[in-house]
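> show me the folded form of this:
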Amino acid sequence: MHGASPSFSRLLHAIKRFARSQAPILIQGETGSGKELVARALHYFGPRRNGPFIPVNCSSLPDSLFENELFGHARGAFTDAKEPSRGLVSQAAEGTLFLDEVDGLQPRAQASLLRFLQEKRYRQLGGDQYIEGRCSILAATNHDLEQMSRDGLFRPDLLYRLDAVTLKVPALRERPEDISLIARTFLRNLCDQYGQPPKAFHPATLHWMEQQPWPGNVRQLENYIHREFLLSERPIIKLDPAEDPALPQMIPCAQLPPRFERWSFNEMRDALVQDFERKYLHRLMQATNGNVSKAARLANKERRCLGKLLKKYEIDREQFVPERSPLDSDRTWSG
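The predicted structure follows:
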């Protein structure tokens, strides 16, 4: 975590203040804004810093598997349960369980989590003993849970349990004065990672970065810098948007649509984020020739989550798979 802006300084102050909280903490922020980094900071500033930090992506857990993943199962709990299994709550004992994308929980999973938060204990699948949950709970979302609650998509009683303390992570566009520091830090780390001599950004490039809205926030900035680092052969990285056709597409929501003032802030933000996600996924599929596993690694997302996003925007990977020549087909020899 890097920054010196007032909004970032307030966030750091809040992290140190609430790190010792015994109540669950809800971390709100846009995609790529650094919610997991905030969660890790809360863990390492808190009294359970010597325990494990266990992250779980809630949107990747089907309703039917949630209890098994979180609480584990006893031997013989179901057909294939030949051995007992510890759940994530047990693995996070004396540490922190981080529930990322908690808005992705389905109704049954929401009920199970609520019961655990209320009772602070759980039973494994097929078990008859209650087990005390000895871990701190952090949750994160990039959605408006209050609106989801009003829409009947998120249990209000679970929301009240999770947001005893709420931390809001500012979007990168809300702290442009931090962009140069973050960019230089990423570049220095990449030079160390690849064993290359130090590189630097031209001042005009840093200024250009500070003017961009970065809808994908810090994650998008990091991926962009990684790309430019790999493409640049000079010690000073200087970008010329007029000469780089990729730049206007890199940030697809720099232009607001006509009559944007008729939209609420949340409606406009959601529309721009969806536009960015759709274009990002399309270019990602182009770059990987429709290879979802490779695309997931490049995007730093779980394959299941990326698949759900592709389905959400009706993007068919098959249309990006190059046609194979008959000469490229496998030959089977017999004899």
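
> from here on, contacts and neighbour counts on C-alpha atoms
Noted.

> all strands of this structure, in order?
Here the chain has its strands, by DSSP state E, at 25-28, 53-57, 72-73, 85-86, 96-100, 121-122, 131-132, 136-141, 165-168, 200-201, 236-237.

> looking at those, which is nearest to I15?
Using CA to CA as the criterion, the shortest distance between I15 and those is 8.0 Å, found for strand 165-168.

> please give the structure of this sequence too, so both can be compared:
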Amino acid sequence: MGAADFLLPPLRRSEVLPRIMRQAQVTCRGNALVQKLKQDIGLKQIIGDSAVFLDKVLCVPRFARCDATVLISGESGTGKELFARAIHYLSPRAGRPFVPVNCGALPENLAESELFGHKRGAFTGAACDQAGLIREAEGGTLFLDEIDCLTPQAQVKLLRLLQDGEYRSVGSQQTLHANIRVVAATNADFSYMVREGKFREDLFYRLNVLSLTLPPLRERRGDILLLAHDFLEKHAAITDRQPKKLSLAALNRLLSYSWPGNVRELQNVLTRAIVLSDRDSVEPSNLDLPDNFAAEEQSFQAMKSRAVQRFEHDFLATVLHAHDGNITRA
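So this is what the prediction gives:
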């Protein structure tokens, strides 16, 4: 693949640091092959070029061409709704509504009404007819986030909708027909929920026709710099200011953290860092990370070695993935 730069011993900090940061900026722009691939399939807005993440990105246009139900799994903050939207907007239904629903936020006694609609007088407080979110999504995609929170009664009605394309509003005897695609998402262990009787097994199989499991950020640490750079640039564009840079020490701290909240947590940490930083760069002291994560002071040489190792590992994995594992072509 060739060398991008070289140094002769003895290594001096003044020579090493600029080269590492310059290489990091190249990484932020991403591998050209990966960027072209994303542009070709209409997914340039999805940030990340690690091999484990690209496998998921490549599924999106394939899933979009098919009208089957999709179940997206992954920890909170991994980008499940982003992928659901990408599937919708690359599909033949792109011109019709994309209706997101957080099932966990639906009151238990109103979940059926919100989804399937209701007739006037169907229950106390039903002063007028309501079409429901399924009707709102007609012709498009209904995205059911936290599907594991759906009530047992709503699960039964959703099963019939997926099987026959039919449903009834609460309090109505009229059978309605729906032309929608359902994409569902969860951060729960469905195997456990089905085994414990907390989720219908037949509904799970109806939802799980096409499945996509998104990796947590700790399994694609090579994308942290890309995500951070993208967020800093977007924030600067919104505030009409020059984007702040990440110092090497700050980058090393980001790379060392496990990110239980994934991309959403990274964005929140960087937002606070931008507010707290009075300089042109983000320093470790600006990163509001848990106290129990911390911390040992590391030498410049150790930080440099860690950053370079992560970059080399992820770069090589990405190039090999782009060439289907063929070392000669890579």
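
> if we can go back for a sec, okay, the strands of structure 1 in CSV with distance to Q286 of structure 1 and mean neighbour count next?
Output for the strands of structure 1, formatted as CSV (distance: least, CA to CA, whole Å; neighbours: other CA atoms under 10 Å):
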stretch, distance to Q286 of structure 1, mean neighbour count
strand 25-28, 31, 24
strand 53-57, 26, 18
strand 72-73, 39, 24
strand 85-86, 40, 16
strand 96-100, 28, 26
strand 121-122, 45, 19
strand 131-132, 48, 15
strand 136-141, 29, 24
strand 165-168, 34, 17
strand 200-201, 28, 18
strand 236-237, 26, 16
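
> okay, the ones you listed in a markdown table with distance to L153 of structure 1 next?
As requested, these are arranged in a markdown table below (distance: least, CA to CA, whole Å):
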| stretch | distance to L153 of structure 1 |
| --- | --- |
| strand 25-28 | 17 |
| strand 53-57 | 18 |
| strand 72-73 | 26 |
| strand 85-86 | 30 |
| strand 96-100 | 17 |
| strand 121-122 | 24 |
| strand 131-132 | 29 |
| strand 136-141 | 14 |
| strand 165-168 | 20 |
| strand 200-201 | 45 |
| strand 236-237 | 46 |
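
> for E210 of structure 1, find the nearest of these.
Once CA to CA is applied to the strands of structure 1, the stretch that comes out nearest is strand 200-201, at 12.5 Å.

> and E69 of structure 1, how far from S136 of structure 1?
Distance of E69 of structure 1 to S136 of structure 1, given as CA to CA, to the nearest Å: 17 Å.

> residues in contact with R85 of structure 2?
By CA atoms under 8 Å, 6 or more residues apart in numbering, R85 of structure 2 lies in contact with F98.

> try Y122 of structure 1
71, 116, 130-133.

> find me the equivalent region of stretch 170-184 of structure 1 in structure 2.
Using TM-score structural alignment, stretch 170-184 of structure 1 lines up with residues 215-229 of structure 2.

> likewise for stretch 271-278 of structure 1?
Residues of structure 2 matching stretch 271-278 of structure 1 by TM-score structural alignment do not exist; the stretch lands nowhere.

> also stretch 92-111 of structure 1?
The counterpart of stretch 92-111 of structure 1 in structure 2, counting by TM-score structural alignment, spans residues 137-156.

> what's the end-to-end length of the match of stretch 170-184 of structure 1?
In stretch 215-229 of structure 2, first residue to last residue: 20 Å (CA to CA).

> same deal with stretch 159-175 of structure 1?
From start residue to end residue, stretch 159-175 of structure 1 stretches across 28 Å - CA to CA.

> list the buried residues of it.
Of the residues in stretch 159-175 of structure 1, those buried under the neighbour-count criterion (16 or more other CA atoms under 10 Å) are 159, 161-163, 166-173, 175.

> with distance to A41 of structure 1 as extra columns, can I get the residues you listed in CSV?
Supplementary listing: these in CSV, determined by distance: CA to CA, whole Å:
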residue, distance to A41 of structure 1
L159, 23
R161, 21
L162, 18
D163, 18
T166, 15
L167, 12
K168, 14
V169, 13
P170, 16
A171, 18
L172, 18
R173, 22
R175, 19
